[in-house]
Each structure stands twice: as C-alpha cells, then as structure tokens.
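Student: Sequence and predicted structure, then a few things I'm wondering about:
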Amino acid sequence: MAAYDAICFDLDSTLCEPSRDAGTLLERTFARAGIDQFCTPAELRAAVPSLPTVETDREFYEHLFAEVASRANVDPGVSSSLANRYLELRDPTAVQFKPGAEAALEHARDRGGVGLITNGGRETQTKKLRALDIEDAFDVRVFTEPSAGIYPKPDTAPFERALSSLEAGPDRTVHVGDSLHADVAGANAMGIDSAWIDTGHGQSADHEPTYELASLETFDRIV
C-alpha cells in the first residue's frame, strides 16, 4: 500500500457504466437509421484509439462510425446518419456506479487530493457526474477541450492540468483507469503511477500499469 498526495480517476468504465444495455442501444441506432447493423459494441470500443481529436460528441461519433464502417467494408458515408440517431437515443444520465466506485472515492478523499481526468466533453460528462451525485467529489475536474489545449489521454495535457490544480508532483500521484492506451500510457508518460482496472475488453498489453485491479472493490489495497 502506497501513500499519495493526489489520486486521479477516469470516469467511463472506471467509476461508472451505462445502466442501459450497449447492444440494445446500438441495435436501435441502426434500426432507426434504416441501416443493416455492421458492428458490435466491442468493435466500436476497439476503434476509439484510432480516432482523431475532435471538439464535439457529434464529431466523435461520426468519426467512430466512419472508422468501423471502413473496417467492415461499408460506405463510411453512413456515419452521419448513425451518429445522429445514436445521439438521439443515448441518455448520458443513464449511468450507474461500477462496483466499489463509491467506496474508492471516499477512501481516496481521506488520503489526498482527488482529481477527475476524463476523455469526454464537459457538458456530457457533467450530466453523468450529476446523475451519480459526485459533481463535487473532486478537487479538480479535467475534461477534453482541444480548443483550450486539453487533448484526450494519452496526451499529457490533462494530467498536467490536474497535477497543477492539485499542487502535486508526478511521483506522488496515482491515476486510476480502465484503458491501457489512454490511462496507463498517459500516466506512464508523465511518470505517474497507474492503477489499471481490467474490464475484460482484451486490450493490447503495450503499456504496463503499476497496479492491476479486477475492480475498484480492491482499491484500498493499493492506496
């Protein structure tokens, strides 16, 4: 167990998850768009690291569906309609805590400054925080804002912003997240310890975390 001055968390698939079934949402998206379904939720997740940096949720999903369409040998031009239908159907407030998340946040707050570093826009992610009643649970919240120079993880900018606000050094900070590509690689680049939550999505093992957790239920064993 280590002592840290600052503890930072990712949001999606780390502290929370959708309370609606991802497969059902995707099926309804394709049905409403009148397009034969050519991908699964897992294939959407796998395409995320290949996407360019964008400013809005709509741009993100348009690029996401275009990328997956290309991989499935489908005309990427369907992406605009799919992005529109997806955004019509999704509900950012339909989220629930991941196992152990509430206790992990309380545990962290007793031991140092607490930050949120999320690869999501302020508006959408704030709706999730409010739905979970944890908007005020963090000493600093860092959202993706390319226009302000805050690019998505693994870029170091969001980590730098969080550490500056928390007045913490990299060697006294740990970042907790579910993505080896974004959370662990970004933390490693900053010299920050990382706690990776293995969600079973079969990610590449190119980046080695400091700690591996099956869930946040065992978070108190490392901090």
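Tutor: Everything's here; your move.

Student: C-alpha only now, for contacts and for neighbours.
Tutor: Will do.

Student: Next, the contact list for residue 143, please.
Tutor: Contacts for residue 143 (C-alpha atoms under 8 Å, 6 or more residues apart in numbering) come out as 117, 118, 119, 120, 121, 122, 125, 150, 158.

Student: For residue 212, see how far away it is.
Tutor: According to C-alpha to C-alpha, to the nearest Å, residue 143 stands 24 Å off from residue 212.

Student: Identify all contacting residues around the strand or helix carrying residue 96.
Tutor: Following DSSP states H and E, one finds residue 96 within strand 95-97. Contact with strand 95-97 is made by 15, 16, 17, 18, 19, 20, 128, 131, 132, as judged by C-alpha under 8 Å, 6+ apart.

Student: What about residue 43, how many residues nearby?
Tutor: For residue 43, the neighbour count with other C-alpha atoms under 10 Å is 13.

Student: returning to that earlier point: who wins on neighbours among the contacts of strand 95-97?
Tutor: residue 15 (26 neighbours).

Student: Please compare the first structure with the one that follows:
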Amino acid sequence: MSMVKAVGFDLDGTLFDHRGSAESGVDRFFKELGLDQSYQARDIWFAAEEAQFERWRSGEISFQEQRRERLRAVLPVLGITPPTTATRLDELFEVYVEAYRDEWRAFPDSLELLTALRAAGYRTGLLTNGTEAQQLDKLRCTGLDRAFDFIGISEAIGAQKPDARAFHALAQGLRFDPAECLFVGDHPIHDVAGARATGMSGLLVDRSADPPGSIAEAVNAYLRGGSRLASEGFRGQGT
C-alpha cells in the first residue's frame, strides 16, 4: 500500500451532521403544518428523503423534482393533501429548507480533525454529492470551507459518487495519485466502494454508533498503519 499523503472526506453524515440538522428542521416543519412531531413521522420523512435523493443521484429526476416527490410521498401518509402545482410544492418545501438551514451544524470534532491533518502535512479534500450552492453554503455556515485544499461537489464535477470520475477529480484536485489518498465516508457503496474502485484506500465511519466515538481516532489509527481500526464506541473499517 502506498503511503497516504492526502485525505478526502464525504460531507453529509461524515463531517456535517445532516441527520441531526434535518431532524430538528423537520420537527419545526411538521409543527408549522400542525403535524405530530413523532419518531414515526420522522422515519417516514427520512425514508422518502433517501429514496428520492437516490433517484436524483442516479439521474432519474431533477434535484427540485426530488424535493417535490418527497412532499408527494410524505404528506398523504400524514393526512395532508399535497399542493397540486410545482410552484406551491416548491414554496412549501422552502419552509422546511429554512428550518433545516437554521439547524446546520458540523460534528464537533470535524474542524479540529481537518486542521490537525493539514498541520501534520496531509492535503485535505472534500467530495460530496449535492448541489453546488447548498453544499458550499453548508461549508461556509459551519466554518469548514477554510479547512480543505480541494472541494469537489458532484454538480460541478459532472459525476456522482460512486462514479470513478468523481474520485479521480478528487485525486487530481489533491495533486496525488489515487493510491496515495485515503477517503473517509459513512456510505459503504457511494464512499468506500467508490474510493476503492479507483485505487484509493477507503475508511467507513459510523456517526450513529452508540455511544458515539471519535472519527479522529479511526482516521489516525489508519494513518498510523494500525490493523485494528475500531475504537470502543466507534465503528471504523478500512482497506
């Protein structure tokens, strides 16, 4: 294995607390609609989010349409008739977006880890599926924007993870061969399998572990060449 000289990261679920931000945002959204803010209602919302975002990622529908489809899927199940026009659906979804944005937050250890990696001589990069405007806004709002040597967003790159073109763009932006890069993410297919297919090392992290552990411990263990990447309370898997 080549010595790692650069470390790339996924954003949502890895450095940025999308689930926590979205849970708070959707609770506020449901309250605005007069709906029950329950775990069951949340689960319905996130199931629709996952299904429709994947349809966008695969090129089946537009980004805006996946938002509309989420409302069309969720609202009837919760007893609300969704608007019939695209304009009204878009206006309603913006109520959620505003609540979600107000709750944006990075995981507490993310900026410290990125800063430490750069101080240790590693180049750091980001590779995220999403729209350029929203993902850059997340980075600015959380202060993560200043922590990378390269930022790659699928909309700008023209390829979505796990497409090899996205990972090659990351390696090129970091100015190292893929074999000299480690990629860290929370999705076994989009992040880890995609990275490995291009010759990068891949480290799978799980921010939902209970109790939560430190992503820094998993990354540093990998960079030290440790064979045991799982620390107590945190699940990490690399190759």
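Tutor: Received, thanks. Small disclaimer: the values here were computed from a predicted structure and weren't measured.

Student: What does the TM-score come to for these two?
Tutor: Here the superposed chains carry a TM-score of 0.73, computed using TM-score structural alignment, normalised by the length of the first structure; 208 aligned residues with a C-alpha RMSD of 3.6 Å.

Student: one step back: could you tell me where the strand holding residue 96 of the first structure falls in the second structure?
Tutor: Under TM-score structural alignment, the counterpart of strand 95-97 of the first structure in the second structure spans residues 104-106.

Student: do stretch 167-182 of the first structure as well
Tutor: Mapped onto the second structure using TM-score structural alignment, stretch 167-182 of the first structure spans residues 175-190.

Student: Any buried residues in that stretch, and which?
Tutor: Neighbour-count burial for stretch 175-190 of the second structure, counted by 16 or more other C-alpha atoms under 10 Å, picks out 175-188, 190.

Student: Give me the subset of these that lies in helices.
Tutor: Secondary structure defined by DSSP state H assigns none of these to helices.

Student: Strands along the first structure, start to end?
Tutor: Taking DSSP state E, the strands of the first structure run over residues 6-9, 16-18, 95-97, 113-117, 140-142, 173-177, 193-197, 211-213.

Student: of all the ones you listed, which lies closest to residue 39 of the first structure?
Tutor: Taking C-alpha to C-alpha, strand 16-18 is the member of the strands of the first structure nearest to residue 39 of the first structure, at 18.8 Å.

Student: elements contacting the longest helix seen in the second structure?
Tutor: Secondary structure assigned by DSSP H gives helix 39-57 as the longest helix of the second structure. Here helix 39-57 of the second structure is seen to pack against helix 18-32, helix 63-77 when contacts are counted using 3 or more C-alpha pairs under 8 Å, 6 or more residues apart in numbering; DSSP states H and E.

Student: List the buried residues for that helix?
Tutor: Under the neighbour-count criterion of 16+ other C-alpha under 10 Å, helix 39-57 of the second structure has 41, 42, 44, 45, 46, 48, 49, 52, 53, 55, 56, 57 buried.

Student: what's the answer for stretch 143-154 of the first structure, then?
Tutor: For stretch 143-154 of the first structure, burial by neighbour count (16+ other C-alpha under 10 Å) applies to 143, 144, 145, 150, 151, 152, 153, 154.

Student: show me what contacts the fifth one?
Tutor: This points to residue 151 of the first structure. Listed by C-alpha under 8 Å, 6+ apart, the contact partners of residue 151 of the first structure are 53, 144, 145, 157, 158.

Student: That one maps to what in the second structure?
Tutor: Aligned by TM-score structural alignment, residue 151 of the first structure pairs with residue 159 of the second structure.

Student: now that match: how far from residue 32 of the second structure?
Tutor: 36 Å.
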